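In: I'll drop the sequence and a predicted model, then ask my questions.
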Amino acid sequence: MERNRSFKMPPLDNSQNSRRMRRLEEQKRSRAMKVESARNVDIFAGLSLNSLNDMVIDGENSHAERGKRPSKWANLAMYAEPLELNGAGGVLPQDFATAWIAVAPVPRGKRCILVAYKAWAQGSIVSMRSRAKGNQIMTLRTHLPADTILDCILDEQWETNGIIHVLDILRWKSQDYTQCEASFRFWWRDVKIAELAKANPPASSSSRPPHFSYPCNFQPVPYFSDLHDINLLQNTIIPIARSGITVNVPLAPSDMSDDNVLVHNCQSDGILFYVGESSYEPGPSLLAAWVPVVPFNDGEESPLEVFARHVQEITSANVSI
């Protein structure tokens, strides 16, 4: 009888869009429960930034004593699923124009988590952690306030431009933002990064290009929330996702140029899309989608070009998204 009943039932909808909507509802319920539980249970429960200094100093010794337990910072970053570019429902999610945010161009580089764990005279000491294992990549002094956590991308040429791209804000000055909606997080990220004091640039000359000992130029990755405007997608977001974006890096006085500015082109890795109402969650997430520049397999068309073609078809048909 059970088999007969299941045979007559319609098939389950396992499309990315349906799974995404279910996950968003689950996240909303979870967020409401956390608010109701005296606001003392969050994604970072047990991660004491005050004790991180001891973790950094003791480092591998403490891991050896404990049998190399996994780092508390492992897999803390939120990962996007590749956007489904084929199948039922078309290329774009049903609520794409009203509910999504584009982050582009996503720069090429190393994804990492920045943890500002100890205050000093002008800011904090930061531990840069790898996205997967949570291993320490380097420590650096920054103007970030202590007790701050950022999701970042270390520019692939950081030693010559000093750039670290800020993708998302998880915590700022002891305040947790993971339960805030993505639309607020990106706005707040830009506000707080703009308030930071500028780092002292290195010297350079015509015979000696600039060299940065550690990344110190914080650059928020641009975001766009008006996706109902098809011209914004076609004329701005997609072109910069193809070509990358230029960043002006200040340099100390030198004979290299009159304005003492290094113009750097940050190469693009594609576009990230976030559900505007979504919270930040560690690990793979259905509430973020990735459209890469480079094909997944040799001989395939770039997902970005498939996406661009679909947007062009929408424009030619004179329909809204």
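Out: Happy to help now that I have it.
In: Please make it C-alpha for all contacts and neighbour counts, starting now.
Out: OK.
In: what ranges do the helices span in the stretch 101-250 of the chain?
Out: In the stretch 101-250 of the chain, the helices defined using DSSP state H, counting those that start in this stretch lie at 158-161, 182-195, 230-232, 238-243.
In: One more to weigh against that first structure:
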Amino acid sequence: MEDLAEQLATSFSVTKSDNTTAASHPRLAQYKSKEDRSGLQEERRRSRLQNQKQKRLDFANYARRLAENDWEEEEPDDSEEMDTLEERKHKNYYANQLMLSEWLVDVPSDFEQEWLMVFCPTGKRNLVVASKGRTAAYTKSGYCIKRFHSNLPGGNRSSSRTISQYTILDCVYDEVSKTYYILDVMCWGGHPVYDCDTEFRFYWLQCKIQENTEVTKVSKLNPIKFEALPYYVCEKTNLQEVLANPMPFQTKLDGLLFYHKKTHYTLGSTPLVGWLKAWMVPEIINIPVPESIMASKPPGAKFRPPSQSMDTSSTVKIADTKREEQQDVAIMEKKEIS
């Protein structure tokens, strides 16, 4: 049933996001990119960092509503028409609540100074909400696929003595090990950190897990364990070293996530979080990786240089334009002769 819900949730997703990970990497030879976007990703990063400084949202109230599923007093957006009562009744407020990555197309100029890397295990991406004595897991599209008890603040009756005890996490679930690997934290114990930068969120998460080690162990009140994924600075020598070491989890590696240190937790796709398969690292970041990682490279996968990321349709358009120019010149010459 969980697999069916996940398939339904993903099969109807439509996105026009730049460098979306739902498609192949724009520089793969077998993938036709619509245009040469080399350099544009860097511009969008700067724009996003600037825009987030101007946003002032009530994250405390937002996190409370998400935790308690209380949207009755939600104020409508002035830019949109007010939803009818029936529409709001069936609206899925748990959809699109995760921060999603883009393909890392060009390496940021401040990559070694301002970026952090996290190994991402293979599994199902879930929004985990612990509140009112229970814990629920939702797919990216907002479908609730699991309810259980946990030792997260608010996750079981003994840990939710007050209504303010709730936790919201961004996780990857591995079915084999029955483990939620925590990628990021949005709220812990009623304290939202959406508008805190990545460096603080990651550090705070590690501290909270160390203070609440019972969440990392299987028990009657915590049947599924939680583990916070470690993070690493993106100095190339450091990345080369950690890639050569064993993974921080037993499950299979899915890929690498790169977070800008200053980005807030942003809902939806953002260029401030990059994504690469591990075998892409030598080509994109220009550092070697072990042969065991390169063995996961699909047969025939080959990258184009950024300047060649233009697709065939663009080349045809240029050829048509030149042909039209040549025809115009020929017509003008014929008129002059006559």
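Out: Right, received. Where do you want to start? As the structure is a prediction and not an experimental result, all values here were calculated from the model.
In: just to revisit the earlier point, let me know which of the helices of the stretch 101-250 of structure 1 is the nearest to Asp151 of structure 1.
Out: helix 182-195 (10.5 Å; C-alpha to C-alpha).
In: number of nearby residues for Asp320 of structure 2?
Out: With neighbours defined by other C-alpha atoms under 10 Å, the count for Asp320 of structure 2 comes to 12.
In: And it, which helix or strand is it part of?
Out: Element membership for Asp320 of structure 2 (DSSP states H and E) is helix 312-337.
In: can you redo the helices of the stretch 101-250 of structure 1 as a markdown table with mean neighbour count and distance to Ile271 of structure 1?
Out: Shown next, in a markdown table, are those (neighbours: other C-alpha atoms under 10 Å; distance: least, C-alpha to C-alpha, whole Å):
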| stretch | mean neighbour count | distance to Ile271 of structure 1 |
| --- | --- | --- |
| helix 158-161 | 20 | 21 |
| helix 182-195 | 16 | 15 |
| helix 230-232 | 16 | 14 |
| helix 238-243 | 19 | 6 |
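In: out of those, which comes closest to Lys72 of structure 1?
Out: Across those, the minimum distance to Lys72 of structure 1, taken as C-alpha to C-alpha, is reached by helix 182-195, at 22.9 Å.
In: which bit of structure 2 covers the closest one?
Out: Mapped onto structure 2 using TM-score structural alignment, helix 182-195 of structure 1 spans residues 198-211.
In: mean per-residue distance, the matching stretch to structure 1?
Out: After superposition onto structure 1, the mean distance of stretch 198-211 of structure 2 to its aligned counterpart is 0.8 Å, using mean C-alpha distance after the TM-score superposition for structure 1.
In: So what touches that stretch?
Out: Contacts made with stretch 198-211 of structure 2 from outside it, assessed by C-alpha atoms under 8 Å, 6 or more residues apart in numbering, are listed as 184-186, 193, 215-216, 227-228, 231, 259-265.
In: how many neighbours does the closest residue to Asp176 of structure 1 other than its chain neighbours have?
Out: The shortest distance from Asp176 of structure 1 to any residue other than its chain neighbours is 6.2 Å, reached at Leu170 (C-alpha to C-alpha, 6 or more residues apart in numbering). Summarising burial for Leu170 of structure 1: neighbours were counted as other C-alpha under 10 Å, giving 25.
In: Map Leu170 of structure 1 onto structure 2.
Out: Matched to structure 2 by TM-score structural alignment, Leu170 of structure 1 sits across from Met186.
In: Arg19 of structure 1 now?
Out: Under the alignment defined by TM-score structural alignment, Arg19 of structure 1 corresponds to Arg44 in structure 2.
In: For Trp63 of structure 1, which three-state class applies?
Out: Small correction: residue 63 of structure 1 is His, not Trp. helix (DSSP: H, G, I helix; E, B strand; the rest coil).
In: That one contacts Val56, doesn't it?
Out: No: counting by C-alpha atoms under 8 Å, His63 of structure 1 does not reach Val56; the two are 11.0 Å apart.
In: For Leu304 of structure 1, see how far away the spatially most central residue of structure 1 is.
Out: Residue closest to the average C-alpha location in structure 1 (C-alpha atoms, centre = their mean): Leu167, at 3.4 Å. Distance check for Leu167 of structure 1 against Leu304 of structure 1: by C-alpha to C-alpha, to the nearest Å, it reads 20 Å.
In: ditto for Leu140 of structure 1
Out: Leu140 of structure 1 sits at a distance of 35 Å from Leu304 of structure 1 (criterion: C-alpha to C-alpha).
In: So for those two, which sits in the more crowded spot?
Out: Using other C-alpha under 10 Å as the criterion, Leu140 of structure 1 and Leu304 rank with Leu304 on top: 22 against 15.
In: Tell me the counterpart of the more buried one in structure 2.
Out: The criterion is TM-score structural alignment: under it, Leu304 of structure 1 has Val281 as its aligned partner in structure 2.
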